[in-house]
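*Asks:* give me the fold of what follows.
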Amino acid sequence: MAAGTLAVGMRPEVKGMLLTLLAMGLFGTMDALSKALVTAYPAPLVLWLRHLAAVPIVLLILAPRRPLALARSRRPWLQLLRTAILVVEMGLALLAFRYMALAEVHSILAVTPLLATALSVPLLGERVGWRRWLAVAIGFLGVLVILRPGLAVIQPAALIALAATGLYAIYNVMTRHVGLIDRPETSFLWQIVGGALLLCLVGPFYWEPLEPVHWVMVVALAAAGAAGHYCLVRALGLAPIVVVQPFTYTLLVWAVVIGYLVFGNLPDLYTVAGAAMIVVAGSYAAWREHVRGARAARSSGENG
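*Replies:* Reported below is the predicted structural model:
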């Protein structure tokens, strides 16, 4: 009773933070299961089965909101392209997970918000001030610290992770665009159901019989992914991105903890230092975006 009363009286921003933390924990669990499965089976098969198992879960989550009504998009081809980019990105990330530690992959993927900021200029026509450009530069410097070009041979898996980061940044920019014309639940439905349909064109060609325990892992993987994405969608509906984004970096903590407990991997000092640079730069960029938006809102109110 007290817990329920506390939840009701909680500020939306605090609920958004807690939902983001929960989403990152679910994503960390999802990635650990993905890494375990992809070492035994082809990545396209794991991705296909994950999406197939997620479809009934997502439909159940969205059942009270009438999924058929939510599926109607004002830009269906844009939603389909966004979903296709996400599917390819996830496939590349799974490949990277096979050969690299979870913390190493996520440290590279953490630069996504900064890369999305840079891409928003040519793709969305947004203006980015020198402070956010500086944050972008520091974030990319953090990636260079992780990769250490010139000091070590860059492993191909790191390049795969970089390619996944680029695609994920494009996906984020497109999500920001479709968010202006479609509801978040519509985008969520498209990326799960649309992704499953697209993967039906590829996944069956990689079919291998799974062990019974691996079927359980596939269902758990799908449930964790669907629940995590839904929590993040709800969090962004309750709190501004400047509040939510810093908490998304807790996924790095989950990656380190799970990577050590399950796979015995610990990040080296370069990875920790580079990841810290990316987190600081990304959080600052999100704060500057909030400041810019607040100023624009005040200016609009004064002019009105």
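
*Asks:* could you use CA atoms for every contact and neighbour count after this?
*Replies:* OK.

*Asks:* tell me, what residue is most central in this structure?
*Replies:* The chain has Tyr168 as the residue nearest its centroid, 7.6 Å off, counting by C-alpha atoms, centre = their mean.

*Asks:* leaving out chain neighbours, which residue sits closest to it?
*Replies:* Glu89 (6.1 Å; C-alpha to C-alpha, 6 or more residues apart in numbering).

*Asks:* my guess is that neighbour contacts Leu167. True?
*Replies:* Yes - with contact defined as C-alpha atoms under 8 Å, Glu89 reaches Leu167; the gap is 5.7 Å.

*Asks:* structure for this one too, so we can compare:
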Amino acid sequence: MSQQNTRLGVTLMIAASFVFAAQDGLSRHLATEYNVFMVVMIRYWFFAAFVVAVAARKAGGVRAAAATSQPLIQAIRALLLIVEVCVMVIAFVVLGLIESHAVFTSYPLVIAALSGPLLGEKVGPWRWAAIGVGFIGVLVILQPGMGVFSPAALIPLTSAVLFALYGLLTRYAAQRDSAATSFFWTGTVGAVGMTVVGVWFWEPMTGPDWVWMGVLCVSGATGHYLLIRCYDVAEASAVQPFAYLQLVFATVIAMAVFGETLEANVAIGVVIVVGAGLFTLYRERIARRLPGAG
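*Replies:* I've put the predicted structure just below:
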């Protein structure tokens, strides 16, 4: 572990959030022109190469990174994530970046809600209250029962639930495996899983779009590298709130590049969801310091 430097960690998290937002914009562009499975497959090929390269530089190399006593859990994690990524990219195409990200910001609340029944973690009344308020924010975004409500809005909500399950399995796997091992399995098994599906949807790509695909792949590796460095120099609880800036960056990209608009109900709902999420992170930090607090 490097020496703790919270300011540097925050800077790295903000940079990673911007890179991932740009990656989402590129994913939306490419998935509008080509099959989603093919786009995600090529992205995962580069991700797997990056993961292997990182593992090779660590002590023990690839063999040490791949070693696990729970291969089934690790494989399920990786496969859950590729499904989540595909669903989210479909949401970008169908709904756009703003509404998709607005709904997806609820995933920390889903993690908090499911951590009790699935992992046996104690969730106190304060966090349950925050979870309830957060899902009111999601309802404000979705506007169920209103004439403008579209069932397609459930696509990013499905993605949020899948990502929450992936996060919970990551917590479970972390009880016996290192972060390096989980990262290795995420990239390699994910690439294999996407290849099994994506190779059947191959389409010829134009020269300019191959350039954009290259930028997409490099941005993914860059974002993950920034996250690795971030968590290496600062506590996750100190930098995690700044991950919400990805929504801000994605909104700016959506409005500037794709001509999307930020509706009032989405803005209000996002404020509620993000506020609830930040409060949940705050109470979780207190609970770690004072066992029994919720």
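
*Asks:* any idea what Ile155 of structure 2 aligns with in structure 1?
*Replies:* By TM-score structural alignment, Ile155 of structure 2 lines up with Ile160 in structure 1.

*Asks:* mean per-residue distance, the helix or strand where that match lies versus structure 2.
*Replies:* For Ile160 of structure 1, the enclosing helix or strand under DSSP states H and E is helix 156-178. Compared with structure 2 after the fit, helix 156-178 of structure 1 shows a mean deviation of 1.0 Å (mean C-alpha distance after the TM-score superposition for structure 1).

*Asks:* now do that helix: which elements does it pack against?
*Replies:* On a contact count with 3 or more C-alpha pairs under 8 Å, 6 or more residues apart in numbering; DSSP states H and E, helix 156-178 of structure 1 meets helix 76-99, helix 102-109, helix 112-124.

*Asks:* so the first one aligns onto which residues of structure 2?
*Replies:* Right, the one you point to is helix 76-99 of structure 1. Under TM-score structural alignment, the match for helix 76-99 of structure 1 is residues 71-94.

*Asks:* how big is the offset of that stretch relative to structure 1?
*Replies:* Counting by mean C-alpha distance after the TM-score superposition for structure 1, stretch 71-94 of structure 2 comes out at 0.6 Å.

*Asks:* can you list contacts of that stretch?
*Replies:* Here stretch 71-94 of structure 2 makes contact (C-alpha atoms under 8 Å, 6 or more residues apart in numbering) with 24, 27-28, 31-32, 36-37, 40, 97, 100, 152-153, 155-156, 158-160, 162-163, 165-166, 169-170, 173, 182, 185-187, 189-190, 193-194.

*Asks:* just the buried residues out of the residues you listed, in PyMOL syntax.
*Replies:* Of those, the buried ones go into a single PyMOL selection, burial set by 16 or more other C-alpha atoms under 10 Å:
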select buried, resi 24+27+28+31+36+37+40+97+100+153+155+156+158+159+160+162+163+165+166+169+170+173+182+185+186+187+189+190+193+194
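
*Asks:* alignment lookup: Met255 of structure 2 to structure 1.
*Replies:* By TM-score structural alignment, Met255 of structure 2 lines up with Tyr260.

*Asks:* host element of its match?
*Replies:* helix 250-263.

*Asks:* can you tell me how far the residue nearest to Asp31 of structure 1 when sequence neighbours are not counted is from Trp254 of structure 1?
*Replies:* Of all residues not flanking Asp31 of structure 1 in the chain, Leu102 sits nearest, at 7.6 Å (C-alpha to C-alpha, 6+ apart). From Leu102 of structure 1 over to Trp254 of structure 1 the distance is 9 Å, taken as C-alpha to C-alpha, to the nearest Å.

*Asks:* ok, now Ala161 of structure 1?
*Replies:* 18 Å.

*Asks:* Arg183 of structure 1 maps to what in structure 2?
*Replies:* Aligned partner of Arg183 of structure 1 by TM-score structural alignment: Ser178.

*Asks:* do Ile192 of structure 1 as well
*Replies:* Aligned partner of Ile192 of structure 1 by TM-score structural alignment: Gly187.

*Asks:* quick one: the closest residue to its match other than its chain neighbours from Tyr231 of structure 2, how far?
*Replies:* Among residues not flanking Gly187 of structure 2 along the chain, Ala48 sits closest, at 4.5 Å (C-alpha to C-alpha, 6+ apart). Distance, Ala48 of structure 2 to Tyr231 of structure 2, by C-alpha to C-alpha: 20 Å.

*Asks:* again with Arg7 of structure 2
*Replies:* From Arg7 of structure 2 to Tyr231 of structure 2 the distance is 12 Å (C-alpha to C-alpha).

*Asks:* so between these two, which is more surrounded?
*Replies:* Set Arg7 of structure 2 next to Tyr231 and count neighbours by other C-alpha atoms under 10 Å: Tyr231 wins out with 22 against 14.
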